[in-house]
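Asker: Have a look at this prediction, sequence included:
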Amino acid sequence: MIDQTTPDQTQPVFAQVANVIDAALDALTAAGMLRAGLPRGAVTCEPPRDASHGDMATNAAMVLAKPAGTNPRALAAALVEELVKDPRIASAEIAGPGFINVRLAVDAWLAELALIARAKGDYGRSAVGGGTTVNVEYVSANPTGPMHMGHCRGAVVGDALAALLEFAGHKVIKEYYVNDAGAQVDVLARSAHVRYREALGEDVGAIPEGLYPGDYLVPVGQALAAEFGDRYATAPESEWLLLFRAKAVSAMLDMIRADLALLGIHHDLFSSEAELQASGKVDAAEAWLRAHDLVYDGILEAPKGKTPEDWEPVELPLFRSTKFGDDQDRPIKKSNGAWTYFGADLAYHFQKAQNADALVDIWGADHAGTVKRIKAAVAALTSAEGQQPKPFEIKLVQMVALLKGGQPFKMSKRAGNFVTLADVVEMVGKDVVRFTMLTRKPDAQMDFDFDKVVEASKDNPVFYVQYCHARICSTLRKASAEGFAPAGENLALLGEEELGLIKLAAQFPRVVEGAAAAREPHRVAFFLHDLAAAFHAYWNVGNDRPEKRFIVAQDAALTAARLFLANQIGQVVRNGLALLGVAAAEEL
């Protein structure tokens, strides 16, 4: 077996082979076949589309042949000669116009299994992020009530992405933007005032239309009554609106934090829109933009189609968003001098960009229409004096349809008009909710069927992955009771079927890096499902062929090796589930 203590083998196997390819290119450069300094950023090392072609494939010859002034197949032939000098490479073959398919020595795969055992919870952890800081803003629901299932999917996607980025070597700021400066918080204050009067004994009747009717404001009203007595019961609105707004927003944020905690979600920072505006930072952003000729006073274009009778041209401060790909320049203030949502968001992102190298926003799909303009604004704000704009991505998350038995499902609504996140978590559990939210791409429609997400079948991905881990734990417990223990001394006894499991598990580090780079945590969930499927398939072989079971009573050495394999597959499943914020069940 390859010496597992060599420095290179502290890296995952795909990274090792990438280094082998790089070293081979260095050798060809030294030999004069390649020009020094050729960029290698587009060179890849990844599994081939067809597993029968080999363990890994590289496009190095295809990418570098043209700038090197040579034929791709000729370069590939020279590269193959270098690659096979490394003992980890069993063979390398040219395919098509110049791709190279590589097969690894069995020892290289067995060394990867040993690496998983040594790394444990750090297997798959990467330094690819280089310590750069990424601000991930997610949820950011209006502070007017409890979390509902419309917020749930974005909350889970954002939280899993933050964990993924940190695991991939980034510093992460998890931020919640509190929209507490708009008209909706005035409505909240008025709604709280009704509940306040109710708590004082007044018969308020039906909650007036236009106010928030949910029972969740009853305790807020009771707290206000306990604190202020009847001081504001008949007082004019001007005397209590700001006070009740602050108290109600604070109570709502406490409720929101508690609801998110049910999902294991905790933000690092809650940023207030009201505080942002009061601090003068929005004005500062406008001044900065004017100084850089990105805001000017102009007349907004008339609405497309039939012009409303009450429309009249008004001079407004407009952001030059057309300069950055938008279809028209956008106002940052209204005609009454108040900031538009866009103007406030512009300043907020300007603030975020001061403390981060890259920004990610998780938005509901209903905000799709504002993506272009806010991306234009951030590009402008972060590209002064010829600098490259800071990376900024917006991930749109589609709504979730709640079903039971395939039919739309209605629940009791303490919120007044929507299903709360707390009720759903209470029904099916945090882990089921979190994993289910990551079983589809965020921009795809999702059905959340209360029956199916708790179904104990292979058609339920939550159960399927959890059952994989529970099966491994059960096997290890049974083996221990029979006097067997996992051990890595005789891994050479493992056969082709077992190697297939190792090869799949070994993709986890590159899945982490790819998912982090693409800002797509659902890739981890997809990978775990594939790994669980492979494990269950191997397990089922043992049902028909006793010699393929993990515990072979008459062969202690083979049993120890297979238990070692099972233990490491379980470790990879645990690491992946941890990134998703899901516990690894030990029994089901």
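Answerer: Perfect, I can see it now.
Asker: For the rest of this, base every contact and every neighbour count on C-alpha atoms.
Answerer: OK.
Asker: Show me where the stretch 151-300 of the chain has its strands.
Answerer: Under the criterion DSSP state E, counting those that start in this stretch, the stretch 151-300 of the chain carries strands at the ranges 171-178, 269-272, 295-299.
Asker: by contact count, what packs against the last one?
Answerer: Taking 3 or more CA pairs under 8 Å, 6 or more residues apart in numbering; DSSP states H and E as contact, the helices and strands that strand 295-299 lies on are helix 281-291, strand 315-319.
Asker: same thing with the first one?
Answerer: Other helices and strands packing on strand 171-178, by 3+ CA pairs under 8 Å, 6+ apart, are strand 133-137, helix 149-167, strand 269-272.
Asker: tally of neighbours for the closest residue to Ser272 other than its chain neighbours?
Answerer: Leaving aside its sequence neighbours, Ser272 sits nearest to Val178 (CA to CA, 6 or more residues apart in numbering; 4.8 Å). Other residues near Val178 number 19, with proximity taken as other CA atoms under 10 Å.
Asker: what residues are up against Val178?
Answerer: When the contact criterion is CA atoms under 8 Å, 6 or more residues apart in numbering, the partners of Val178 are Ser140, Ala141, Asn142, Pro143, Phe270, Ser271, Ser272, Glu273.
Asker: Mind giving me the PyMOL select for these, buried ones only?
Answerer: Buried members of those can be picked out in PyMOL with the line below, counting by 16 or more other CA atoms under 10 Å:
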select buried, resi 140+141+142+143+271+272+273
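Asker: before we move on, the earlier item: between the helices and strands packed on strand 295-299, which one is nearest to Val524?
Answerer: helix 281-291 (38.4 Å; CA to CA).
Asker: show me where the stretch 51-200 of the chain has helices.
Answerer: 60-68, 72-83, 106-119, 149-167, 183-199 (DSSP state H, counting those that start in this stretch).
Asker: Skipping adjacent residues, who's closest to the residue nearest the centre of the chain in space?
Answerer: Averaging the C-alpha coordinates of the chain gives a centre point, and the residue nearest to it by CA atoms, centre = their mean is Leu161 (2.3 Å). The shortest distance from Leu161 to any residue that is not its chain neighbour, by CA to CA, 6+ apart, is 5.4 Å, and that residue is Pro521.
Asker: What is the burial count for Val465?
Answerer: Counted with other CA under 10 Å, the neighbours of Val465 add up to 26.
Asker: which SS state does it fall under?
Answerer: With DSSP: H, G, I helix; E, B strand; the rest coil as the basis, the three-state label of Val465 is helix.
Asker: didn't it look like it was pressed against Phe526?
Answerer: No - under the criterion of CA atoms under 8 Å, Val465 makes no contact with Phe526, lying 10.1 Å away.
Asker: First-to-last residue distance for stretch 326-344?
Answerer: The separation between the terminal residues of stretch 326-344, taken as CA to CA, to the nearest Å, is 18 Å.
Asker: no, scratch that, I was asking about stretch 114-124
Answerer: Looking at stretch 114-124, the gap from its leading to its trailing residue is 14 Å under the measure CA to CA.
Asker: next up, a second structure to put side by side with the first:
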Amino acid sequence: MNIYADIRALVTDALDALAAEGVLPEGLDLSNVAVEPPRDPLHGDMATNAAMVLAKPAKMKPRDIASALAEKLVADDRVETADVAGPGFLNLRMAKPVWAGVVRTVLESGDAFGRSEMGKGRRINVEYVSANPTGPLHVGHTRGAVFGDALAALLDFAGYDVTREYYINDGGAQVDTLARSVYLRYLEAHGQDVAFPDGTYPGDYLVEVGEALKAKVGAAYVDQPEEVWLEAVRDFATDAMMDLIREDLAVLGVQMDRFFSEKSLYGTGRIEAALKALDDRGLIYEGVLEPPKGKVPEDWEPREQTLFRSTDHGDDVDRPVKKSDGSWTYFAPDIAYHFDKVERGYDALIDVFGADHGGYVKRMKAAVSALSDGKVPLDIKLTQLVKLYKNGEPFKMSKRAGTFVTLRDVVDQVGPDVTRFVMLTRKNDAPLDFDFDKVLEQSKDNPVFYVQYAHARVKSVLRKAAEAGIAVDDATLAGADLSGLTHPAEVALAAKVAEWPRLLEIAARTHEPHRVAFYLYELAGELHALWNRGNEEPALRFLQEDDPATSQAKIALARAVSVVISTGLGILGVTPVEEMR
């Protein structure tokens, strides 16, 4: 049940009726007609912009349209009043049984409340994390992992067929550097004193890898030239790092459906096939790029390269795919990887990148647009930096990692649930301050606590009611007489619950899971407000002594809130708590 969708259908039906009666012209485009919560709750329960968006094409005054529409809407039992406001907005106040119906639907639907068929089973690939396999995941990867995982869960809830994918960057020079770093730890495991040159990875996390390599090959590689051991150590080290990364993701509750190796693109003809697909479209040519904008590097010189005509698909400049020496650019395997995703038949692609990949967005979108003939949209989400604080001071780097704060450092401090929720308390492209002390505070200013406390409060009510002999299973609550839920604070809470299906569809359509976290905080606020009013007005308390029927109605409302909170937290990958300690 999506009451907003239902009332929008009522509005469009009324507009069609007005057109049939000659009040409005026939054939008006109603796609921009919306029904949404008003900015000021005092104005009503819902508002529609119908008159405003139709005035120009209908060649009528907005208020005239709104007045005619209002007469139609109030004839429906669900609409109590329809008031024209300002230049032509129409504010609706719903009849009380509407909100009781929402509560009953939540209890009957359980965690399926809010699910939709918006995605209609369309296949969508969400690629996230995709960190270089050169070390443990750091705090920046943590934000990308949480965002991508919550987005995938949100899309799944909205009816999409979702694949969660990790692209292993194991084809570049960084994995050779990893191999050399592991080799130094291997020599160290054999008792040698080693020094880590600039550019290698000195973190302690490679100590165990070096020891494991020693256990596998003994002294076979000691003091041997690089050509003897580089390839084997590279494969061994990459596998070890991916095992570590999988363990890190598991700590955070992230499970990937697929891992795709960049290395599998080399020497297999797959890069060539992707570029041929572009060439067949007339998008590959030999040319010379203009010098970079701004200060031109001293060593820059014009060189003929193989270029992708990405400007034909919205990019600012054409992009090289092969260097003048015949080797591939970094962009070439990425084109091949996305060509593979297009060939797998996805209807849409989403990439979650770190903020430092901003310059990569247009070229990658151009490539996918070209390879799919514009049929497969690619949305690239950038996650901004996370700043860590503890005791009011910046949180220092990890000794184990050597140069950065790891995912494990964060989770060890506050746990996976807090980590995940806090990472979603800002939009992905906004910087995030993560204060270890504040995220553990038991206060309204801590959204994790505030939402969890609301869920725990409802669970406490359910336990106390059961102890008092009041039946509070969902079936009984759904069948209770809910007509007594008429107080403005109760109606406001039920109305907030009713926003859930609409909120989910907006969040899924915009690829913004942070909207779920924001909504849960607002819903928790309504629950806490009603709870606090009950301290002053006993008639508003959820548990009414010696009045099981009234108690069941009020508890039904509270239970509906806990169902939505539990479902929302599940989408975010957070476990709802039963009680606060």
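Answerer: Nice, thanks for sending it over. Please read all numbers here as calculations on a predicted model, not as lab measurements.
Asker: With distance to Asp215 of structure 1 added, can I get the helices and strands packed on strand 171-178 of structure 1 in CSV?
Answerer: As requested, those are arranged in CSV below (distance: least, CA to CA, whole Å):
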stretch, distance to Asp215 of structure 1
strand 133-137, 29
helix 149-167, 18
strand 269-272, 25
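Asker: Which one, of the ones you listed, ends up nearest to Pro509 of structure 1?
Answerer: Counting by CA to CA, Pro509 of structure 1 lies closest to helix 149-167 out of those; the figure is 10.1 Å.
Asker: What lines up with Leu115 of structure 1 in structure 2?
Answerer: Using TM-score structural alignment, the partner of Leu115 of structure 1 in structure 2 is Thr105.
Asker: who are the neighbours in contact with its match?
Answerer: For Thr105 of structure 2, the contacting residues are Met1, Phe113, Ala478, by CA under 8 Å, 6+ apart.
Asker: May I ask which of these has the most neighbours?
Answerer: So for these (other CA under 10 Å), the most neighbours sit at Ala478, 25 neighbours.
Asker: I'd say that one and Arg104 touch.
Answerer: Yes - Ala478 of structure 2 is in contact with Arg104 according to CA under 8 Å; the separation is 4.9 Å.
Asker: list residues touching both of the two?
Answerer: In the contact map built from CA under 8 Å, 6+ apart, the residues linked to both Ala478 of structure 2 and Arg104 are Ala556.
Asker: coming back round to it: so the residue nearest to Leu161 of structure 1 sits against Val511, correct?
Answerer: No - counting by CA under 8 Å, Pro521 of structure 1 sits too far from Val511 to count as a contact (9.6 Å).
Asker: Quick one: closest of the helices of the stretch 51-200 of structure 1 to Leu359 of structure 1.
Answerer: Nearest to Leu359 of structure 1 among those is helix 149-167; the distance by CA to CA comes to 11.4 Å.
Asker: against structure 2, where does that closest one fall?
Answerer: Using TM-score structural alignment, helix 149-167 of structure 1 corresponds to residues 139-157 of structure 2.
Asker: Need the contact partners of the matching stretch.
Answerer: Applying CA under 8 Å, 6+ apart, the set of residues contacting stretch 139-157 of structure 2 from outside is 115-116, 119, 126-129, 131, 161-164, 249, 252, 254, 352-354, 383-386, 405-407, 410, 420, 423-424, 428, 504, 507-508, 511-513, 571-573.
Asker: would you turn the strands of the stretch 151-300 of structure 1 into JSON lines with distance to Ser91 of structure 1?
Answerer: Formatted as JSON lines, the entries for the strands of the stretch 151-300 of structure 1 read as follows, by distance: least, CA to CA, whole Å:
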{"stretch": "strand 171-178", "distance to Ser91 of structure 1": "40"}
{"stretch": "strand 269-272", "distance to Ser91 of structure 1": "52"}
{"stretch": "strand 295-299", "distance to Ser91 of structure 1": "61"}
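Asker: Please, which helix or strand holds the counterpart of Pro291 of structure 2 in structure 1?
Answerer: In structure 1, the residue matched to Pro291 of structure 2 (TM-score structural alignment) is Ala302. When secondary structure is defined by DSSP states H and E, Ala302 of structure 1 falls outside every helix and strand.
Asker: Next, count neighbours for Ala302 of structure 1.
Answerer: Burial measure for Ala302 of structure 1: 12 neighbouring residues, criterion other CA under 10 Å.
Asker: mean offset of the match of helix 149-167 of structure 1 relative to structure 1 (after superposition)
Answerer: Taken against structure 1, stretch 139-157 of structure 2 registers an average deviation of 0.6 Å after superposition, with mean CA distance after the TM-score superposition for structure 1.
Asker: returning to that earlier point: tell me how far the residue nearest to Ser272 of structure 1 lies from Thr144 of structure 1.
Answerer: The span separating Val178 of structure 1 from Thr144 of structure 1 equals 10 Å under the rule CA to CA.
Asker: Over to Ala27 of structure 1?
Answerer: When distance is defined by CA to CA, Ala27 of structure 1 is 64 Å away from Thr144 of structure 1.
Asker: same deal with Tyr464 of structure 1?
Answerer: Separation of Tyr464 of structure 1 from Thr144 of structure 1 (CA to CA): 38 Å.
Asker: Give me the more crowded residue out of these two.
Answerer: Here Tyr464 of structure 1 and Thr144 are compared on neighbour count by other CA under 10 Å; more neighbours surround Thr144, at 25 against 21.
Asker: does that one really touch Ala189, like I thought?
Answerer: No - no contact is recorded between Thr144 of structure 1 and Ala189 when judged using CA under 8 Å, the distance being 9.3 Å.
Asker: Which part of structure 1 matches the helix or strand containing Glu490 of structure 2?
Answerer: Taking DSSP H and E as the criterion, Glu490 of structure 2 maps to helix 488-498. Under TM-score structural alignment, the counterpart of helix 488-498 of structure 2 in structure 1 spans residues 496-506.
Asker: who's in contact with the matching stretch?
Answerer: By CA under 8 Å, 6+ apart, the list of residues contacting stretch 496-506 of structure 1 reads 12-14, 55, 109-110, 112-113, 531, 534-535, 538, 562, 565, 569, 572.
Asker: Give me the secondary structure label for Ala480 of structure 2.
Answerer: coil.
Asker: tell me the contacts of it?
Answerer: Shown here is Ala480 of structure 2, whose contacts under the criterion CA under 8 Å, 6+ apart are Ala549, Gln552, Ala553, Ala556.
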